[in-house]
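# all I have is the shape, not the residue letters:
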């Protein structure tokens, strides 16, 4: 986000004395620039000018030479006889290890109580046999440069005549005591990534006078030189086969010769770069960064001796690579727009940089560079944005280009760099100028000023609308003749439509609605009344929505906690032990995953819910019960589709192709339980969660929506093969809609879950589809007493108890109010391979008291049906 120092802003617009960063934030928010934060001063506490009175060099045992200095700090001096060390001079004693200053020099002194960047608090301390009562500061220690070896000598920085008296506050002198505002800029307001744009917006908000530093007439020389035939040659070779417009439509080059490579950037420039969050590097680099921050035009400086003309702007060829300024080798994509040169006459053979993103290491300015080639170009925002994202290089230049840069700014920005290099580097500007310009002027927008009132709902006078459009730089003319400038006769006609031409720095203004937005913004959002619209009557929740909420509520009441997990997975299927042919392994892989270790979409809820359970267990959740309701992605049968254009409504065939390209996304419900299901207590020992709890939780889901799930033995990873149940919908074929049971020990170990963790997963969409359409009818409560009956049936040991229970219920018929399995017995008296299942029945009739004969008949039917269904016989 851009940083806005008040002192810098004041160069372009009239900022009243005493304005604070909070005042600035309040002004800018009125025009839509929100405050991100206010950055406090880098240095706090007493920082003053000091004059070195004496310097005593002392050799230490470790071979280091230190200076014990007496420094005059004006009103902050120790009183004679009261200092921390005896002295006949009113001063302070300070230890310093640097040697680039002498007696009589004026320096910057941090007194005890000051806090330097780091934070590094300054205190009085005894060292090297003396009391050091402060610190003499370098530029790096103050955060205004990278020079740590040398002390700031104010005579060299300011000139001998401009050095203030000892004791003068140095915070204001160095610009370190000021707050800096950081603002949040929306993507359509890229011009505010520069001090030029922020100053213009401050002028709109306050009415302060604004001087546009991006106009040629406001340059120190009063203009920019015209292009010459002998300028550094530049060619653009881009037919833009993958884009709608060429990647580069303007390219300005300038040359400055004889620059002193050791010349430092001026302190004021370094200070502003630091305030803007940048690190000073060298004069040539600092100047290009400063102009970019000031005007919004990214620039690049090349070592002229390393560049062979002509420069060719072209697309990359497959297989090309580039080592960028961050020393990373990057494999280039055919969509990447490149800056290349022509060593040995091979046109465009060597890659110099990624256009609008980052330069290459081969031609960067170094400590020996004396002749500098300056590039100021305009690149297609889409091309730059794609390249920056493709190579993960969100550079300051890319941030500006992808939001749109002023197409009239390149020559002005290049001239600003030339002037600064000549002034501070001792260079000479080459008279040759190259300006390849194929830009097109912004197209006029036919605009009816009454649209502002219609769309916003505020009665904006026509004159106010025209004035606000002119304020943002638009040219207003009668619509009949858009090429002419605005005139009072046409523009003030109360019924005439207008041709509004946006300024070159506002590429976001392309339609009437955008102009209306500007009118509303500058007139003040607070002028727009807050009218609460009347909400239309709705139909409430759909049946499916109500059922899903009922399911979630039922599971919560059953003792489980609902969670949400991200649907992205990595190698979880290996940990779950899924076979290679398992359809759940066919996952949809994302082109741009949020994490490299989770590039695919889950195919079951347990893919991500088990990791959520692991995280909870690792953080001490001994009694775990969690569930999730969410979508899974099944790409089977997926057909790749082509995205239609946005210039028309897609045809039915295109819509059908798009639907075929969308994978199936059924909604599932899943749960995981581990640890004690019933805790130990005064009532006795508890019990751990087991497979039956997982099965019961799944049946709770089905019963909530009026479906009775069948249960039978099954086998499905990651469940234990002997403790896994298939959950089936009753009916033809008994469709399997889920599984429940105990997880396999190997899966528990791989997933870092407690042993014997249990889980269930059910296709909720399938269960909801099987739920009855009619609402549940509550049966009348019978007032007649129940009859109780027990029946014990002997079956083969391999017969599931669930099948026997179903047979008992069928035999009991409508009289069965409750059927419950209460005992399982095996023993020699039953015979090998047999087991006895005892059921308790609660029978009741709606209209009379059951007789002994009726209950006996029910018992007989149960034995008969169970014998036919599962081969059961009555236990004698």
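Cool, got the structure. Bear in mind the structure is a predicted one, so any value in this text is a computation, not a measurement.

# only C-alpha atoms for contact and neighbour calcs from this point on.
OK.

# contacts only, for residue 394.
357, 388 (Cα atoms under 8 Å, 6 or more residues apart in numbering).

# so where do the helices sit in the stretch 151-300 of the chain?
With DSSP state H, counting those that start in this stretch as the criterion, the stretch 151-300 of the chain has helices at 154-158, 170-174, 195-206, 267-275, 283-295.

# oh, that last question was meant for the stretch 301-450 of the chain, not what I typed.
381-390, 396-401, 410-425, 450-456.

# nearest to residue 772, of those helices?
Closest of these to residue 772 is helix 450-456, at 48.8 Å (criterion: Cα to Cα).

# give me the residues contacting that closest one.
Outside of helix 450-456, the residues within contact range by Cα under 8 Å, 6+ apart are 458-460, 462, 465, 512, 516-517, 519-520, 528.

# make TSV out of the helices of the stretch 301-450 of the chain and add distance to residue 264 and mean neighbour count.
Shown next, in TSV, are those (distance: least, Cα to Cα, whole Å; neighbours: other Cα atoms under 10 Å):
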stretch	distance to residue 264	mean neighbour count
helix 381-390	31	19
helix 396-401	23	24
helix 410-425	8	23
helix 450-456	52	16
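
# try this one next to it:
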């Protein structure tokens, strides 16, 4: 919401010593966050003065254009006192008129520098300005003609045009629709700024009583439109220009000046917060009828779009059909134009939920809809309509017809029961009941009772519905900045849980492996799973849908971390990062549960049975660890050549986490999307598959924009945590020398190396300190269908030096066990 400071001060008196920064700081503390302070003339420098046109000589040009060669009195502003010669292409002025002149040396918005230059056969020393050239509006058909009493030639014109005006922009929360008006902002100033007094409510005015002479209105849906007011102005002159002060104010608020009638309705909406609509009364046929849309109906709105209506849309119709989407946008058939002389003014209160749904359904965003869908004061419809009529009569020469139509009554605000000391208990501040009552009355509430208060919110505050809302009002006026910052004391003997400690251990291990942690949105669509190449029957395609997704392309909770990780990696690659290594620990959502979740009561603690039913309805949400890497695993340099990321690096990263948990993962070949079928490993813990790792399929890399041979892994971290050794004993070290034994075993090509290693460990016994696969060979010296695996075995005792016979015996036992379990033959 943008508003000139002078407009705010028109409705509330602010002490002269309160600066704009102090005023906006205080409003920010109470909920109206400052977005910025600007000035229309901030980009204009140099001499900008009032000029009086002395002569105007039209000169037709060869291109068919006629320019005016003018002499303009600019007083002493040009340093000589002599008239200034200026070429002007506009024609909406005459000799004797006061105009706005920028002289050589001035700079207009956009960095447009003004100098004396020869054009159309004359030296033009300056420019006579239009509203667009000064950044005051879109009007470029003519220059600005000032009132006769604007000042003397040579006077600075900034104050006259409001160019020095400070424009304050506030960020308005959706629940504070009342602040989308000068009425609401001025009231906030009155209750927030020390010394601000005498709030003058622009919606507080005497209005004529309703009678039966007004335009007939029938409201068929009173719930959707509780109040409808109609007034008529006749004899309006559509050729009258909008007064400059109104144009300046609505332009400063970010709206465009259209015509006097439209500008007045917008002006009153900004002033009071109540959206107003005007019809060309001569185009309205019969009574106005407020109802819901009917199947098959359509209309053309003011933006020229043809819209098919829903049976949930609130519409306004006459004998000719639909003429408006109630509270959102009017219709083209009854639009006010340059020939409108009778104006039917509508001021109605609409159901906010219907307004929001209609605007979203038809993709219409309007200033009126923005206010109506957030909730507007229903009690000021008559006052707002009367204010519009007053301005149409004052500036447009019209006459207010005697008829006044008022249908319906504003819905009453329900009373809220709240403890008088609730604000003190919630905030920890010493807020007495008297101070709480004072604050609530300051924002417009009616408060009765002591100890237990009965609070009736004001009609412009539909956001106040429960005791916590009223408590927030009290605390924000007392001052959020006065709430002490007191940290709770941690109870002794507690700290991070086992799961939290292990999760951090996993993060530290991944960071140590060179991976950077990211956080992705947990939302996906079927297109994301298509990009992974998942089969139609893949369990990961069974998604839990969201009833109100943030993005229609990602309407479900994810069952895998890979879509978010791969997108993050592709984004980094697209920005020029050649080597990427990312990881994420987050939950995935697996649909299931025992039916819909029950709605639990809020006035008591749920029973154990109710909590069990709620827990049973929740889907499984296991914690996963995912990673992706591409580019170089080791950079090259003076120390030697680098190495590209390989599928084994993904396996190694996950096994490093398992090792940090005191676990050993078994690795087997697998074929699972989105991995390359020949470079994919299944990761097993105690015989159960807990994840997969390997090189991504080339089609997946190409589709997502990742480099070829990128790698990824995903593992069930909950399963690893459940089996983890939480407190690992310190390792024992032997001071005795190691005995080295190497063995080469011939096994079938389909036998996993991990199975052979496990058999060797089992057979070697307690003397085995480490085992490492250092060579895999297939070739002419190995029988077809077989492979040779070479292992380095290291034996050591804690109490003695092993002799050759002990090391050999342990080696032979290991080979024998491998032969028994895997069919291995020693080469």
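Perfect, thanks for sending it. For clarity, every value in this text was computed on a predicted model and none was experimentally measured.

# picking that back up, between the helices of the stretch 151-300 of structure 1, which gets nearest to residue 788 of structure 1?
Taking the helices of the stretch 151-300 of structure 1 one by one with Cα to Cα, helix 195-206 is closest: 85.6 Å.

# between helix 283-295 and that closest one, find me the angle.
Orientation note: helix 195-206 of structure 1 sits at an angle of 20 degrees relative to helix 283-295 (axes from the mean of the first three to the mean of the last three Cα atoms, to 10 degrees).

# burial check on residue 433 of structure 2, number of neighbours?
19 (other Cα atoms under 10 Å).

# residue 2 of structure 2 versus that one, what's the distance?
Between residue 433 of structure 2 and residue 2 of structure 2 the computed distance is 36 Å (Cα to Cα, to the nearest Å).

# repeat for residue 414 of structure 2
Residue 414 of structure 2 is 32 Å from residue 2 of structure 2, by Cα to Cα.

# more crowded one of the two?
residue 2 (24 against 14).

# map that one across to structure 1 for me.
Alignment note (TM-score structural alignment): residue 2 of structure 2 maps to residue 3 of structure 1.

# distance of that match relative to residue 25 of structure 1?
Distance of residue 3 of structure 1 to residue 25 of structure 1, computed by Cα to Cα: 11 Å.

# just residue 379 of structure 1 next, same as before
For residue 379 of structure 1, the distance to residue 25 of structure 1 - Cα to Cα - is 32 Å.

# check residue 724 of structure 1 too.
Taking Cα to Cα, one finds residue 724 of structure 1 at 63 Å from residue 25 of structure 1.

# same deal with residue 716 of structure 1?
61 Å.

# swap in residue 680 of structure 1?
For residue 680 of structure 1, the distance to residue 25 of structure 1 - Cα to Cα - is 60 Å.

# between residue 3 and residue 25 of structure 1, what contacts are shared?
181, 183.

# which residue in structure 1 aligns with residue 378 of structure 2?
Taking TM-score structural alignment, residue 378 of structure 2 has residue 407 as its aligned residue in structure 1.

# wait, I meant residue 87 of structure 2
Aligned partner of residue 87 of structure 2 by TM-score structural alignment: residue 95.

# thought its match was touching residue 65?
No. The criterion here is Cα atoms under 8 Å, and residue 95 of structure 1 misses it with residue 65 at 10.7 Å.

# got a list of contacts for the helix or strand residue 500 of structure 1 falls within?
Residue 500 of structure 1 belongs to strand 498-501 when elements are defined using DSSP states H and E. Under the contact criterion Cα under 8 Å, 6+ apart, strand 498-501 of structure 1 has outside partners 442-449, 474-482, 491.

# apart from its chain neighbours, what residue comes closest to residue 77 of structure 1?
Spatial nearest neighbour of residue 77 of structure 1, excluding adjacent residues (Cα to Cα, 6 or more residues apart in numbering): residue 91 at 4.6 Å.

# for structure 1, longest helix please?
Selection of the longest helix in structure 1 by residue count, based on DSSP state H, yields helix 852-870.

# middle-most residue in structure 1, spatially?
For structure 1, the residue nearest the mean C-alpha position is residue 594 (10.1 Å; Cα atoms, centre = their mean).

# quick one: it is in a strand?
No. Counting by DSSP: H, G, I helix; E, B strand; the rest coil, residue 594 of structure 1 is not part of a strand but coil.

# still on that earlier bit, could you report the neighbour count for the residue nearest to residue 77 of structure 1?
For residue 91 of structure 1, using other Cα under 10 Å, the count is 24.

# now do residue 293 of structure 2
Residue 293 of structure 2 - counted by other Cα under 10 Å - has 20 other residues nearby.

# just tell me what it corresponds to in structure 1.
Using TM-score structural alignment, the partner of residue 293 of structure 2 in structure 1 is residue 316.

# that match contacts residue 336, correct?
Yes. Look at residue 316 of structure 1 against residue 336 with Cα under 8 Å: they come within range, at 5.6 Å.
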